[in-house]
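**Student:** model this:
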Amino acid sequence: MDLLNSCEFFLQHCETEKKLSILTIRAYRNDLNCFVKVTGENAELKNFSETWIEDAAQLWLSDPDLKATTVKRRIACLKSYVRWLFRRKLITFNPLERLHLQIRLPKRLPRNLQTDEIKKLLVIKPENIVGKTNKKNSSALTRLEWDKFTARLAIEVLTLTGVRVSELVKIKLLDIDQALQQIRILGKGNRERLVSFPDTVTTARLNIYRDYAYSRFGFEIAKSLFLNGLGRPANEQYIRRIVRTFAKDAQLDRRVTPHMLRHTAATQLLEAGVDIRYVQKVLGHGSITTTEIYTHVADHALRTEISRANIRKRLEIYR
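**Tutor:** Model (predicted):
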């Protein structure tokens, strides 16, 4: 079997057996296509060697237009592909056992919002956005007002739960347990988890949002939690756009993204003293090492607060 055909079989395996998301499959396909361009699509699997991966990595690392994170992602994809080849006995040995490849990534802290920025985002209550508009006459809301209404609630859910935007748009009404104030989330790798709201306020607001949605779009609308201005299920692009616009209207200097709100949720939990293993579970991380990056953010905040407190000045003033 040649390299190109084996890549297609691997992608089918990822889609049908591993049930990876469309976005992951798309990324894998792109990464494998880049590998095939380096090695040659007619290359025979019987000649597969660790040098194929090393040569591709060196070529990518020498490209000034490619980030180290992109190269590392491509290598991770190739490792998954090679392990599959070996399990299926399409290659006679595992090249990864002889692969010596280290890609150093620059240390970069997650971008999260500070407490004062969060307060700016959440200072306007959702009920104040709809104002005096009656639920029975929600059609009086303009398209922009509906977007703002949706954005405010999406920001609240993202900040309180730390869910990914891809997970947010998949939430159905049946996924919400109002009695327990929990939402069932279907995350990466089809792993399920539960996230909770700290009180009943958010669930009450979501009920109000749904009442307005029924009045505006009718009872035959989709069972998705969030809807766009046409009453259709909100997609990731829509949520990103309205969150960015909402933050701009709130006069935040930075460009706010849903993923930044996920970082913010993790940081807030750690700074509040929540055990890192609980934070790992909330975020749906498969490995705690992924969650540990947020401890650096919390430590940074601690150092900032210590510096601001200026204990030395307080102590030496009495000399």
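
**Student:** alpha carbons only for contacts and neighbour counts from here, please
**Tutor:** OK.

**Student:** what separates stretch 48-58 from the chain centre, distance-wise?
**Tutor:** Taking CA atoms, centre = their mean, to the nearest Å, the mean C-alpha location of stretch 48-58 is offset from the chain mean by 31 Å.

**Student:** and it, which residues are buried?
**Tutor:** 48-50, 53, 56-57 (16 or more other CA atoms under 10 Å).

**Student:** Kindly report the same for stretch 63-74.
**Tutor:** Within stretch 63-74, the residues scored as buried using 16+ other CA under 10 Å are 68, 71-72, 74.

**Student:** ok, residues contacting that stretch?
**Tutor:** 28, 31-32, 57, 60-61, 103-105 (CA atoms under 8 Å, 6 or more residues apart in numbering).

**Student:** In contact with the residue nearest the centre of the chain, which residues are there?
**Tutor:** For the chain, the residue nearest the mean C-alpha position is residue 164 (3.6 Å; CA atoms, centre = their mean). Contact partners of residue 164, counting by CA under 8 Å, 6+ apart, are 158, 258-259, 262.

**Student:** again with residue 95
**Tutor:** Residue 95 makes contact with 48-50, 82, according to CA under 8 Å, 6+ apart.

**Student:** got the contacts of residue 164 as TSV, with neighbour count columns?
**Tutor:** Formatted as TSV, the contacts of residue 164 follow (neighbours: other CA atoms under 10 Å):
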residue	neighbour count
158	22
258	24
259	20
262	26
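
**Student:** The residues you listed: which two are farthest apart?
**Tutor:** For those, the maximum inter-member distance is 8.5 Å, found between 158 and 259 (CA to CA).

**Student:** Which neighbours do the two have in common?
**Tutor:** Common neighbours of residue 158 and residue 259 (CA under 8 Å, 6+ apart) are 164-165.

**Student:** related to what we said a few turns ago, from the buried residues of stretch 63-74, which is closest to residue 196?
**Tutor:** Distance ranking of the buried residues of stretch 63-74 against residue 196, using CA to CA, places residue 72 first at 33.6 Å.

**Student:** returning to that earlier point: what about the contacts of residue 95, which are in helices?
**Tutor:** Among the contacts of residue 95, the members found in helices (DSSP state H) are 50, 82.

**Student:** ok, and the closest non-adjacent residue to residue 180?
**Tutor:** Nearest residue to residue 180, sequence neighbours excluded (CA to CA, 6 or more residues apart in numbering): residue 196, at 8.0 Å.

**Student:** Could you also give me the structure for this next sequence, so I can compare it with the first?
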Amino acid sequence: MTMEEQTLEGWYDNRGKQQCLDRILGKLGEQALPGASDVEQYFRNLYRRNVSTQTLKTAFTAIQSFQVFLKNCGKFDLRSLTPEDLEAFVESQQDRGLKPLSVKNNLRQVQTFLRYLIAGGIVSSGVLARPIRIKVPDALPRAMDPLDVKRLLSVTQNVRDRAMILVLLRTGMRIGELLRTRVSDVHLEERKILLWVGEKNRTGRVVYLSEDACKALRAWERKRDGGKALLFHAQGRSSMGYTAARTLLGKYLKKANLSHKGYSLHCLRHTCATELLNAGMRLECLQQLLGHSTVEQTRRYARLSDKTREEEYFRAMARIEGRKSDERDGAPGEIPTLSEETQLLEPYHQELHEHAAALPSVAARTG
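**Tutor:** The predicted structure is shown next:
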């Protein structure tokens, strides 16, 4: 990516972020909700900190629901907030039927907002005095079955679509990252793609291309419109949206008779992570490839298959049994003969004899 392209992309990113902020401030002005002026200042602060557009949207959804809750409770002054108010908000979210993860995420956004108010002396620190911990079920990552992957690829004959699906499957990229990838970011000779800014953590990274992904990209390279800057684009357009990409995958899942399995674009990322882990890649390396900020995220993201656990168990057990057999005089699994047993026990018998000789006789003890 040239300096000019980076500047242009940054301009578009900032423009979209500014438009998002304007919409948020507009909604705050339209609704008479508690703490509107404080919320406005908070979002201006987030914008100055250069958080992503998605972070602005997520934070607004959570904080607006908190404002609506306070309004329904007749509480319009944020300065009078108590720990009980926060606990009641969580219960109201649960009563609405929100999933535990959604409740937890909303609570985290509201708590971050309250910390901002505490730092500004607007709200008492006692509001967050009682920790609220929400247990979230440890859901297994939704990776595709290997046979289903083969079935999906077998029906994906369109050059562009096959390249998209293979790149997602082999790199673990997020769909948003792939849709923003430029032709200049792809280095087929070196078999890698440069991601300048991460979808979530705003950090750049490098992902690598398998042989089949490179082959699919070369085929797409020969057919794509060379005048388009983005790697993937819809017909007659300069880009492709998330909805179009989701529809694309849905079409092939239906063609492969896999619609009932609930696979999504993000499942391709889980599939890549799980396959790499089961192939023996270390978690630290996988973490870097996926763009996770912590190994814990990666550990939750990919799981060892039953087959891998089985192989690891028997490999470890073979080492244990091998060590035990090395420690024995006889061959592994061989039962010592009577003469061998006598020889093995002879030192023990000798030690008992010496110990008994050292003890006083019964006559001496009773005399």
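
**Student:** picking that back up, the residue nearest to residue 180 of the first structure and residue 272 of the first structure, how far apart?
**Tutor:** 16 Å (CA to CA, to the nearest Å).

**Student:** quick one: which of the two has more around it?
**Tutor:** residue 196 (17 against 10; other CA atoms under 10 Å).

**Student:** The second structure: which residue goes with the more buried one?
**Tutor:** Using TM-score structural alignment as the criterion, residue 196 of the first structure maps onto residue 208 of the second structure.

**Student:** Where does residue 199 of the first structure fall, secondary structure wise?
**Tutor:** For residue 199 of the first structure, there is no host helix or strand (DSSP states H and E).

**Student:** Same question for the one 10 residues further on.
**Tutor:** With the criterion set as DSSP H and E, the secondary-structure element containing residue 209 of the first structure is helix 201-217.

**Student:** try residue 312 of the second structure
**Tutor:** helix 306-327.

**Student:** and the next element down the chain from that helix?
**Tutor:** Following helix 306-327 of the second structure in sequence, per DSSP H and E, is helix 338-358.

**Student:** Where does that next one end up in the first structure?
**Tutor:** On the first structure, no counterpart of helix 338-358 of the second structure exists by TM-score structural alignment.

**Student:** thinking in terms of the whole chain, how far from its middle is that helix?
**Tutor:** How far helix 338-358 of the second structure lies from its chain's middle: 62 Å, per CA atoms, centre = their mean.

**Student:** After that helix, which helix or strand is next? Please name it.
**Tutor:** Next helix or strand after helix 338-358 of the second structure toward the C-terminus (DSSP H and E): helix 362-366.

**Student:** Could I get the buried residue list for that next one?
**Tutor:** Buried, per 16+ other CA under 10 Å, within helix 362-366 of the second structure: nothing.

**Student:** which secondary structure elements does it contact?
**Tutor:** Packing contacts for helix 362-366 of the second structure, counted by 3 or more CA pairs under 8 Å, 6 or more residues apart in numbering; DSSP states H and E, involve no helix or strand.

**Student:** Go ahead and measure how far it is from the middle of the chain.
**Tutor:** The chain centre lies 77 Å from the centre of helix 362-366 of the second structure; the measure is CA atoms, centre = their mean.

**Student:** what sits against residue 77 of the second structure?
**Tutor:** Applying CA under 8 Å, 6+ apart to residue 77 of the second structure gives the contacts 34-35.

**Student:** What number of residues are in the vicinity of the residue nearest to residue 192 of the first structure when sequence neighbours are not counted?
**Tutor:** Counting by CA to CA, 6+ apart, residue 192 of the first structure lies nearest to residue 186, which is 4.7 Å off, once chain neighbours are set aside. When counting by other CA under 10 Å, one arrives at 19 neighbours for residue 186 of the first structure.

**Student:** Repeat that for residue 117 of the second structure.
**Tutor:** Neighbours around residue 117 of the second structure, by other CA under 10 Å: 20.

**Student:** Map it across to the first structure for me.
**Tutor:** Matched across to the first structure, residue 117 of the second structure falls on residue 85, judged by TM-score structural alignment.

**Student:** out of everything not next to it in sequence, what's closest to that match?
**Tutor:** Nearest non-adjacent residue to residue 85 of the first structure (CA to CA, 6+ apart): residue 91, at 6.0 Å.

**Student:** Quick check: that neighbour is in a strand.
**Tutor:** No. Under DSSP: H, G, I helix; E, B strand; the rest coil, residue 91 of the first structure falls outside any strand and is assigned coil.

**Student:** so how far is residue 46 of the first structure from it?
**Tutor:** Residue 91 of the first structure is 6 Å from residue 46 of the first structure, by CA to CA.

**Student:** Neighbour count: the two, which is higher?
**Tutor:** Counted by other CA under 10 Å, residue 91 of the first structure and residue 46 do not tie: residue 91 has more neighbours, with 19 against 13.

**Student:** Surely the more buried one touches residue 49?
**Tutor:** No. With contact defined as CA atoms under 8 Å, residue 91 of the first structure does not count as touching residue 49 (9.6 Å).

**Student:** Which residue comes closest to residue 294 of the second structure once chain neighbours are left out?
**Tutor:** Leaving aside its chain neighbours, residue 294 of the second structure sits nearest to residue 287 (7.1 Å; criterion: CA to CA, 6+ apart).

**Student:** repeat for residue 274 of the second structure
**Tutor:** residue 302 (4.6 Å).

**Student:** ok, which stretches of the second structure are strands?
**Tutor:** 186-187, 192-195, 205-208 (DSSP state E).

**Student:** Distance to residue 234 of the second structure added to those strands, as CSV?
**Tutor:** Conversion of the strands of the second structure to CSV gives the following (distance: least, CA to CA, whole Å):
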stretch, distance to residue 234 of the second structure
strand 186-187, 19
strand 192-195, 21
strand 205-208, 24
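
**Student:** Appreciated, that's everything.
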